[in-house]
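Engineer: coordinates only, sequence not included:
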């Protein structure tokens, strides 16, 4: 077949395959155009999940009538000068409107500031009509009907109306987070109306992610070498089952960049379970010259000139915020507990009442003899025991071990020597966030009383975290011990992987991995970290080389070391079923308050749940 020039309409449809993936892509492109035009009020209306109708109205600066035809022609834009490396707007390619017009019926109506009247153009079926006069007071209205009517094959691959409408909502939510001062209104016959009123960032975050997020979020504010990172990141125990609630913006542009999302995941590496995902909204500000947004027509991916700097900033800033946050538990813990209580009360079978009738001394028909065997009365253990000193001395405090050392597992006991806890109104109960230990339940959970509620602590999870943090400090505070190999292990690798590993060798040396180049395409491993034991060096080096090739810093080895430390901490921590004395429980609470990340164990589970007195009173109908 001879080489020939493709018709313009075919070229437009081919280009539309990258720009217009689904109705949500149309909404994204048109809303970004409105924001670039300086709009402060944007209304989005849809029908049929966006397949039948998409209408975007804004109050921006508008388009002059003599430029309307240029606006719907390919590679015509007012947002880009001669330097592609200096992009300061959301759009810049000049492809959105012509691509949409090639696969749908597009009407563009606009009135420029100061213009006497509005004008419109129509694009559809490979032809363009206009401009012609049209009624419009200000701004721009873009109406898209019958999306993909000219390419039925694409139409078949779209999902149902509900799924497409949900995707449009998610796009608007992401853009709304990036521009809190702008009012967004989302409506249509296929949805209920959603309005995001203008305000500041916390108010917009509460509107998009819910007020619960702000109660469980940490503020992130960091800067390094001209790169600024601000936003909010959820505490580890406030996690979700998927990554849909992670919002990352670069210079105001919503992105789904793999490197940034990987950095976000890495920041929570040892405080969150692998099947859980953090909730975050992060805003990265960087010199436009240092970032390339011209990676894909959809503009969802970006490339940084120094990805290591950006990745390190994200991980370091979030970890610093987590470390400085103190001891915080998710507010959902108490809510989930209350819900479980109510559900249990609603589904529990009614037991016959054990009561006597006061009339004529007759027993109630509902009375049944208890089947519990009788035990001899012991004054020392009876809840109604007399107050003689010898009886009090014979009876240990409920839930406290009768034997055991005063110092356990490396933790010094509290200054208080008595096993009994202080008075509720005493200074110790008020001075500490986790309050004072009152008792141990089922030899697994510690009940502590605070000034305005109670705290339930999982003793194994809490101690596991404390031991793990101590081990990490000892491991990373000095070079790890290395296990020398009797015969160096020579591993053949591609030359580019050898170069990357040789360059990163000094950082691996601190972790106990000693390697050096062995010719052009091989690496000689002379020692491995002793803590890893018998390790497959070939597989480990290949994994490290892959990480370095992906722009990461070879964190896999450090993560393996931390994983071993986590496993050792889990096996070396106090177990459920271990009785604890009062001073031991208080010592554990005080150590938790002084240890960063003690709100969750190594596996991401919460170490404590707090219930306010008001919540407890609500359970009993007192509020």
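Structural biologist: That came in fine, so what should we check first? Nothing here was measured: the structure is a model prediction, and the numbers come from that model.
Engineer: contacts and neighbour counts: CA atoms only from here.
Structural biologist: OK.
Engineer: Skipping adjacent residues, who's closest to residue 26 in space?
Structural biologist: Distance criterion CA to CA, 6 or more residues apart in numbering; nearest residue to residue 26, sequence neighbours excluded, is residue 20 at 6.0 Å.
Engineer: Break down the stretch 1-150 of the chain into its strands, ranges please.
Structural biologist: Secondary structure of the stretch 1-150 of the chain by DSSP state E, counting those that start in this stretch: the strands cover 41-47, 53-58, 105-111, 118-124, 127-134, 139-145.
Engineer: take the one below as the second:
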């Protein structure tokens, strides 16, 4: 068969296969055009899950009559004009493919009127990019795109559509996610002439939190921390959920890059690493985060649907995200605010902390020497446990009533004062707002673990030479990477050298990791570097050992604590990072407020 040019409509239908996957894809492209038009209010009308009608109206800048035919032609756009514009694109759309692609698989009508125009003009398209005949229309300033009978001329594609309810659910979820990226805009969604929701513009902090609550639920706002970090031309703001306010799936993770909702492996890895030390096994964190950076540092032209991006400085972005989230979780303290817990599965006591500080890239402790040292690790678990009885003056024979009398004239700390040790497991304490229950073992485990990590970081890495060096066979790329990252490994106590094109030799390892599967660990670290340009596998392995030491050394269930010991633990908790959960991600304490107690006994009703 001879080579020949494809018909214009077929070309557009091929492009539609990349852009238009389902009705929600059409809605996404059209709403993004509304964003670029500077709209203040967007109305989305859907019928039969989008298969019959998708009608989107905005009050944006509109399109001139002369430009309407171009708007329905491939590779025609007002967003960019040169390669330099593409490398600095700040708009949602820029390909010039959406409208002609949609018109090739549906009956599309475009009506638009700039504010200064005397009237609006209407054109219809069928994907052939011919026979455009603009007609006057009594449309207010702004633009309306009417898409009917999606996939009417491609029956094979139409058969792949799901049930009406399923397709509309995709649209509703999409609009809610997009609404979180533009607080200044209003969104109205209807389905089969019934209003589903109507989000007003959210300009104040309270209104923004209300919109977040409308989309993610009130529990998310009550169990989240608002953050705002900036450094090196990067800014991260938004809300991150507490570790024990987690989900069994990744359905409440919203990440926006310069206002664009994206899914990115580098971002997912950084978030996962930040929650690594506090999240319960098998659970996923929740967050609504906004990353702002120079458009030149992010490539949005990576996928036709524009859901994926590429960062030009991936390592910088990864370290920034990790550090910002890691510190925001570590800075949570009971004294900021204590909130009741409703369900351990999804919510957790919260302290609100609006963190705003300059980001500092992760750095190695200055105590690291240029050569491995055989200094003892400063880990003294048993001594720390015994120290609890010395933190408060010994008063074993003093009655709780006398202690409360002494404390009566003092301002109660956030976690209050201990009253009893229930079942020799739980500390019952009275707080300024009610009572709390503390899992003694879980709380002491976290306190001890954080102390061990600080002590380890302040000491030198103890390197243990191997009697028999380990030769590891790797790929050429991994061998070159191991050679390039020699200093990184050396600072952590490893002595690794390249011994051939596809071989590396391991001569010494951190003393704390002796007995671990070194070959698997090194392979995992190199794989992380190749995939994410960073790795925390070694630190994670060290932390696993410190966590195990803390767990074995923590107060066990059944050991009776004195009032002094319980109060000492409460004070330690108030000063400890990530105290909301133990090393395994379980909650360490819960609260019942005075109002909760009143409800139990129908007081005031």
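Structural biologist: Looks like it arrived, so ask away. Bear in mind that the values here come from a model prediction, so they are computed numbers and not experimental data.
Engineer: returning to what we had before: and the residue nearest to residue 26 of structure 1, how many neighbours?
Structural biologist: A count of neighbours around residue 20 of structure 1, defined by other CA atoms under 10 Å, yields 23.
Engineer: swap in residue 559 of structure 2?
Structural biologist: Residue 559 of structure 2 - counted by other CA under 10 Å - has 13 other residues nearby.
Engineer: The longest helix seen in structure 2: which residues count as buried?
Structural biologist: Secondary structure of structure 2 read by DSSP state H shows that its longest helix is helix 440-458. Neighbour counts over helix 440-458 of structure 2 (16 or more other CA atoms under 10 Å) mark 440-453, 456-457 as buried.
Engineer: Check stretch 82-97 of structure 1 too.
Structural biologist: Neighbour-count burial for stretch 82-97 of structure 1, counted by 16+ other CA under 10 Å, picks out 86-97.
Engineer: Please apply the same query to stretch 213-226 of structure 1.
Structural biologist: By neighbour count on 16+ other CA under 10 Å, the buried set for stretch 213-226 of structure 1 is 213-214, 216-222.
Engineer: can I get those residues in CSV with secondary structure and distance to residue 67 of structure 1?
Structural biologist: Shown next, in CSV, are these (DSSP: H, G, I helix; E, B strand; the rest coil; distance: CA to CA, whole Å):
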residue, secondary structure, distance to residue 67 of structure 1
213, helix, 45
214, helix, 45
216, coil, 49
217, strand, 46
218, strand, 47
219, strand, 44
220, strand, 43
221, strand, 42
222, strand, 43
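Engineer: Looking at these, which is nearest residue 452 of structure 1?
Structural biologist: Taking CA to CA as the measure, residue 216 is the one of the buried residues of stretch 213-226 of structure 1 closest to residue 452 of structure 1, at 19.3 Å.
Engineer: isn't the closest one right up against residue 234?
Structural biologist: Yes - with contacts counted by CA atoms under 8 Å, residue 216 of structure 1 reaches residue 234, the gap being 5.7 Å.
Engineer: tell me the contacts of residue 489 of structure 1?
Structural biologist: Residues in contact with residue 489 of structure 1 (CA atoms under 8 Å, 6 or more residues apart in numbering) are 524-526, 537.
Engineer: Assign a three-state SS to the residue lying closest to residue 247 of structure 1 once chain neighbours are set aside, would you?
Structural biologist: Nearest residue to residue 247 of structure 1, sequence neighbours excluded (CA to CA, 6+ apart): residue 281, at 4.6 Å. Following DSSP: H, G, I helix; E, B strand; the rest coil, we place residue 281 of structure 1 in the strand state.
Engineer: Surely residue 281 of structure 1 and residue 246 touch.
Structural biologist: Yes - with contact defined as CA under 8 Å, residue 281 of structure 1 counts as touching residue 246 (6.1 Å).
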